[in-house]
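Enquirer: Sequence unavailable; structure follows:
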C-alpha cells in the first residue's frame, strides 16, 4: 500500500515537472517566434531607411523607448527623418593686422552651424572657418554634438570622418559633419537596436 502511494506521488511529481518544462519550452518558442516576426517586419523598413541592426544591450536602459507595435516604431523613425534643420552664423572674430616689410595682412573667423531639432533635444553641427584678408578660406574645423535629451536616440559624432569642399574661388563652400545615431526601442516586449550613419551639411 505504501509503495503504491509513493509510486503515485512520484508519478504526479514527474507529470508536474514535465508539464512545467513543456510550459517553459512553449514560452521560449513563442518568444523566439515573436522576435523573428518583429525582425521580419522591420527588415525591409530598416533597409529602406539605412538602418543597421545592432545588439540592443549596447543601449542604456534610460535611452530605450517603448512602442506597442512595429508600425509605431517606424513612425518614430520617419518623424526623426523629417526633423527641422536650421542654419545660422554663430560668431565672428577678426584678428589684428600683421605687418611685415612688404605687406599687411589680417584674417577673420566665422563659426557656422546647422541644427537638427528633436522635441526636447537637438544635434548641432559646426564649421569654424578662417579666411585671409583676400577672403579666401585658409582653415576649416568641423565638429558636432548632441545636447538636451532626445528620447530613443543616442548621437555619436565622427569628427575624423568629417570633411569640407570649397567653391571654385575658395571663398566659401560646404562642410559635412559625420556622425551616428543609435536607436533603442522596446517593441511589444522585444528590445531592438539600430544604428544609422548621418551627415549634416553646413554652408559657409
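Expert: It's in. Not measured: the values here are computed from a predicted model.
Enquirer: only C-alpha atoms for contact and neighbour calcs from this point on.
Expert: Fine.
Enquirer: give me the number of residues near residue 104?
Expert: For residue 104, the neighbour count with other CA atoms under 10 Å is 10.
Enquirer: Now for it: which residues touch it?
Expert: Contact partners of residue 104, counting by CA atoms under 8 Å, 6 or more residues apart in numbering, are 97, 98.
Enquirer: remind me, longest helix of this structure?
Expert: Ranked by number of residues, the top helix in the chain under DSSP state H is helix 2-48.
Enquirer: next structured bit after that one?
Expert: As assigned by DSSP states H and E, the chain's next helix or strand after helix 2-48 is strand 52-54.
Enquirer: For whatever helix or strand comes next after that next one, which outside residues touch it?
Expert: Counting by DSSP H and E, the next helix or strand C-terminal to strand 52-54 is strand 65-67. Strand 65-67 is contacted from outside by 73, 151, 152, 184, 185, 186, 187, 188, using CA under 8 Å, 6+ apart.
Enquirer: What residues sit buried inside the helix or strand following strand 65-67?
Expert: Going down the chain from strand 65-67, the next helix or strand is helix 70-81, by DSSP H and E. Under the neighbour-count criterion of 16 or more other CA atoms under 10 Å, helix 70-81 has 70, 73, 74, 77 buried.
Enquirer: want to compare, so here's the second one:
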C-alpha cells in the first residue's frame, strides 16, 4: 500500500512539474506573440513588409530592447539627409553638326558607414534629351540594412520641352532586427528621385 501511495505521489509530482513547465512555455510564447503583434503594427504604420529573418545574416541584425526603439530606428532611417542633383561631366563628342553631351546626375542617401547612390546618365543632342540610363547601388556597409536595386523597375519622365526631367531609381531595403532576442526581418520598397 505504501508503494502504491508513493507511486501516486510521484505521478502527481510529475504532472505538477509538467504543468509548471508548460505554463512557462506558454508565457514565453505569449511574450513572442506580443512582440510579433507589435512589430506587425509598426510594419503597417511604416509601410513595411515582414520577411523571413533567416534571409539576414546574424551579424547584420541590429539589437533593440523594445519595439519602440525598433520603430524609432525605422523613422530615423526615413529621415536621413539626401544630397541631390550633383552633376559630374563625363564626355562631350561631336556627331554631324549637333553636339552630343553626357552628364551623370546623382542623389545620395547617407547611412553612417555607407550610402545608397541613385544615378541618371543623361545624353543630350543639343539641348534635347536623347537617352537616360537609371540605376542605383549601395556603397560601403550599412549596418542592419541591405539595399537591393530594382533597375528594371526604374524609369524617368521628361519635361514638355524634353530638355530635362526626373529619374526614379527603385529598390528595396532589407532590414534585420533582434527585439528582445527575437529575430525580425522586414523589407521596404524605396524610390530615389534624381532631377536632371
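Expert: Received it, and whenever you're ready, just let me know what you need. Fair warning: this is a prediction, and the values are worked out from it, not measured in the lab.
Enquirer: Quantify their similarity with the TM-score.
Expert: TM-score for the superposed chains, counting by TM-score structural alignment, normalised by the length of the second structure: 0.89, backed by 196 aligned residues with a CA RMSD of 2.3 Å.
Enquirer: one step back: rebuild the buried residues of helix 70-81 of the first structure as CSV, extending it with distance to residue 86 of the first structure.
Expert: Shown next, in CSV, are these (distance: CA to CA, whole Å):
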residue, distance to residue 86 of the first structure
70, 30
73, 25
74, 24
77, 20
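Enquirer: List just the nearest of those to residue 17 of the first structure.
Expert: The nearest member of the buried residues of helix 70-81 of the first structure to residue 17 of the first structure, counting by CA to CA, is residue 70 at 36.2 Å.
Enquirer: Tell me who's in contact with the equivalent of the closest one over in the second structure.
Expert: Across the two structures, residue 70 of the first structure finds its equivalent in residue 67 of the second structure, going by TM-score structural alignment. Counting by CA under 8 Å, 6+ apart, residue 67 of the second structure makes contact with 35, 38, 39, 179.
Enquirer: Now the first one. Nearest residue, chain neighbours left out?
Expert: In space, not counting the residues next to it along the chain, residue 35 of the second structure is nearest to residue 67; the distance is 7.2 Å by CA to CA, 6 or more residues apart in numbering.
Enquirer: again with the third one
Expert: Take residue 39 of the second structure and drop its neighbours on the chain: the residue closest to it by CA to CA, 6+ apart is residue 67, 6.7 Å away.
Enquirer: Specify the local secondary structure of residue 160 of the second structure.
Expert: Using DSSP: H, G, I helix; E, B strand; the rest coil, the structure places residue 160 of the second structure in coil.
Enquirer: Return the distance of it relative to residue 129 of the second structure.
Expert: 11 Å (CA to CA, to the nearest Å).
Enquirer: With residue 52 of the second structure instead?
Expert: Relative to residue 129 of the second structure, residue 52 of the second structure is positioned 43 Å away (criterion: CA to CA).
Enquirer: related to what we said a few turns ago, which of the buried residues of helix 70-81 of the first structure lies closest to residue 198 of the first structure?
Expert: Of all those, the one sitting nearest residue 198 of the first structure is residue 77; the distance, using CA to CA, is 13.3 Å.
Enquirer: what sits against the aligned partner of residue 119 of the second structure in the first structure?
Expert: In the first structure, the residue matched to residue 119 of the second structure (TM-score structural alignment) is residue 126. For residue 126 of the first structure, the contacting residues are 111, 112, 113, 114, 141, 142, 143, 144, 177, 202, by CA under 8 Å, 6+ apart.
Enquirer: Over to residue 163 of the first structure?
Expert: The neighbourhood of residue 163 of the first structure, defined by CA under 8 Å, 6+ apart, consists of 142, 175, 176, 177.
Enquirer: The most centrally placed residue in the second structure: helix or strand, and which one exactly?
Expert: Residue closest to the mean C-alpha point of the second structure, counted by CA atoms, centre = their mean, is residue 173 at 2.2 Å. When secondary structure is defined by DSSP H and E, residue 173 of the second structure falls within strand 165-179.
Enquirer: No further queries at this time; thank you.
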